[in-house]
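J.: predicted coordinates and the sequence they were generated for:
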Amino acid sequence: MISLKKTLATALVALGLCVAGQTEAKAQNVFETGTNIASVGLGASLHTNAAGKQTGSMTINLAADHCLNGHIWDDNSAFTLGGQAVINMYSGGTDYFLGPRAGLHYHFIPALDTYCFVALGFRGDHSNESKASSFGFGYNTGIGLRYMVAPSWGLFVEAGYGMSVLNIGASFSF
């Protein structure tokens, strides 16, 4: 089985090759006012059970961002509002999250989007062992890096806190 470290290292090398192989810089930033980007990613997290024991888990992360303002304080900054859904699967059950997500983006170089985000919403948990479920307030926050390989798609990596610790995946602009 491929370890998470090897998967992350492969994704980072692929991202580096995409950046290095780009011969012509794009004239515009990833986000301009009105731009939409949808992302899907796989990741890892930790789940703490009722006894306090932590186990590793796999996450599936879906996010959508709509750029409300493509020039907040200069031409490289942007503010987005969208939504996020996360499913966190661990050996004893499933956690899930659904809520709105706000992001602050900055483009240091064309086609490279650095960002931070906060998502607040509803979180649920279902335990296979006790058959118990809970529902309440949840959050997910983090920082990310997205490189647009082409104008319509790119690759991203996010490190966060809340529902997922690490995500890698693809983004699609429309």
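T.: Yes, it's here.
J.: going by C-alpha atoms from here, please, whenever you check contacts or count neighbours.
T.: Will do.
J.: can you list the residues that contact stretch 10-18?
T.: Under the contact criterion CA atoms under 8 Å, 6 or more residues apart in numbering, stretch 10-18 has outside partners 147, 149, 155, 168.
J.: now the last one. Nearest residue, chain neighbours left out?
T.: I take that to be residue 168. residue 157 (4.4 Å; CA to CA, 6 or more residues apart in numbering).
J.: how about the residue in the chain sticking out farthest from the centre, secondary structure?
T.: Relative to the centre of the chain, and counting by CA atoms, centre = their mean, the farthest-placed residue is residue 130 at 30.6 Å. The three-state label given to residue 130 by DSSP: H, G, I helix; E, B strand; the rest coil is coil.
J.: before we move on, what about the one 10 residues further on?
T.: Under the three-state scheme (three-state DSSP), residue 140 adopts strand.
J.: just list the residues touching it, thanks.
T.: Contact analysis of residue 140 by CA under 8 Å, 6+ apart lists 118-120, 160-164.
J.: could you turn the buried ones of these into a PyMOL selection?
T.: What follows is the PyMOL syntax for the buried subset of the contacts of residue 140, where burial is set by 16 or more other CA atoms under 10 Å:
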select buried, resi 118+119+120+160+163+164
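J.: below is structure B, check it against A:
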Amino acid sequence: MKKLFLIGAMLLGLGAQAQNDTFSQGTKVVGAGIGLGVYSSGSMVVPPIAASFEYSIKDNLFDDKSSIGVGAYAGYYGLDYKTSILNVAQGYKSSNFVLGGRGALHYQFVDKLDTYIGLMLGYRVTSNSHYGYSGPIVLDATSTNSGLAWNSFIGARYYFTDRLAANLEFGYGIAAAHIGVSYKL
């Protein structure tokens, strides 16, 4: 996490001559993406998908290229792990959901590119269903784990039009990275 913030601080220290026209005060952006890199074993039943909303609450923070945004994040993925021991199938199914609020510092280095770094605080729910046979015990149990979820992230949106952008983000929400699209409302 320290490395992530150090990289962000270095990026903010670089000079550029762009005006902040990608994420100025009052801007609303919705996004959707697919995740890459889930820290779990098993076959992907539902790939990591995420949706976000962000609203710019303050621009000209340091200079005319910087702004602050707040918003919401939701993500989901499902796994199925199967194995067979002595021709008896066993395994588990896992369902993972994250819902949170986010805050981000934005800085526009060049035209059409909105770079940002931020934090998310939210709630994670993981539901596991075990099935199969283990010795004299038949497995058929469901467990749910939930609790506080937080992460740091760094990302960028490149605007192809005034409203439509491709985005890439690193930081563990529901996956280690996300690639997707964003749209200014």
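T.: Cool, the structure landed. Given the structure is predicted, the values throughout are model-derived calculations rather than measurements.
J.: which of the contacts of stretch 10-18 of structure 1 sit farthest apart?
T.: Largest separation among the contacts of stretch 10-18 of structure 1 by CA to CA: 149 and 168, giving 14.7 Å.
J.: the two: who's more crowded?
T.: It is residue 168, of residue 149 of structure 1 and residue 168, that has more neighbours when counted by other CA atoms under 10 Å, with 25 against 17.
J.: residue in structure 2 matching that one?
T.: Correspondence of residue 168 of structure 1 to structure 2, assessed by TM-score structural alignment: residue 179.
J.: residues contacting the helix or strand encompassing that match, please?
T.: When elements are assigned from DSSP states H and E, residue 179 of structure 2 belongs to strand 177-184. Outside strand 177-184 of structure 2, the residues that touch it by CA under 8 Å, 6+ apart are 27-37, 157, 162-171.
J.: swap in 7 Å and give it another go.
T.: With CA atoms under 7 Å, 6 or more residues apart in numbering as the test, strand 177-184 of structure 2 has contacts from 28-37, 163-171.
J.: filter the residues you listed down to the ones in strands?
T.: Using DSSP state E to define strands, the subset of the contacts of strand 177-184 of structure 2 located there is 28-36, 164-170.
J.: and these, which two are furthest apart?
T.: 28 and 36 (25.3 Å).
J.: break down structure 2 into its helices, ranges please.
T.: 2-13 (DSSP state H).
J.: that one: strands as residue ranges?
T.: Along structure 2, the segments classed as strands by DSSP E run 28-36, 43-59, 66-85, 88-107, 113-134, 137-159, 164-170, 177-184.
J.: compare those and give me the one nearest residue 13 of structure 2.
T.: Using CA to CA, the strands of structure 2 put strand 88-107 closest to residue 13 of structure 2, at 10.1 Å.
J.: about what we covered before: I'd like the strands of structure 2 as CSV, with distance to residue 22 of structure 2 appended.
T.: Formatted as CSV, these follow (distance: least, CA to CA, whole Å):
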stretch, distance to residue 22 of structure 2
strand 28-36, 10
strand 43-59, 10
strand 66-85, 10
strand 88-107, 9
strand 113-134, 6
strand 137-159, 8
strand 164-170, 10
strand 177-184, 9
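J.: mind checking what the residue nearest to residue 168 of structure 1 lines up with in structure 2?
T.: Counting by TM-score structural alignment, residue 157 of structure 1 corresponds to residue 168 in structure 2.
J.: who are the contact partners of residue 107 of structure 2?
T.: Residue 107 of structure 2 touches 12, 65-67, 114-116, counting by CA under 7 Å, 6+ apart.
J.: how about residue 146 of structure 2?
T.: By CA under 7 Å, 6+ apart, the residues touching residue 146 of structure 2 are 124-126.
J.: how close does the closest residue to residue 108 of structure 1 other than its chain neighbours get to residue 106 of structure 1?
T.: In this structure, residue 108 of structure 1 finds its nearest non-sequential neighbour in residue 76, 7.1 Å apart by CA to CA, 6+ apart. Noted for residue 76 of structure 1: a distance of 5 Å to residue 106 of structure 1, by CA to CA, to the nearest Å.
J.: what do you get for residue 89 of structure 1?
T.: Computed as CA to CA, the residue 89 of structure 1 to residue 106 of structure 1 distance reads 32 Å.
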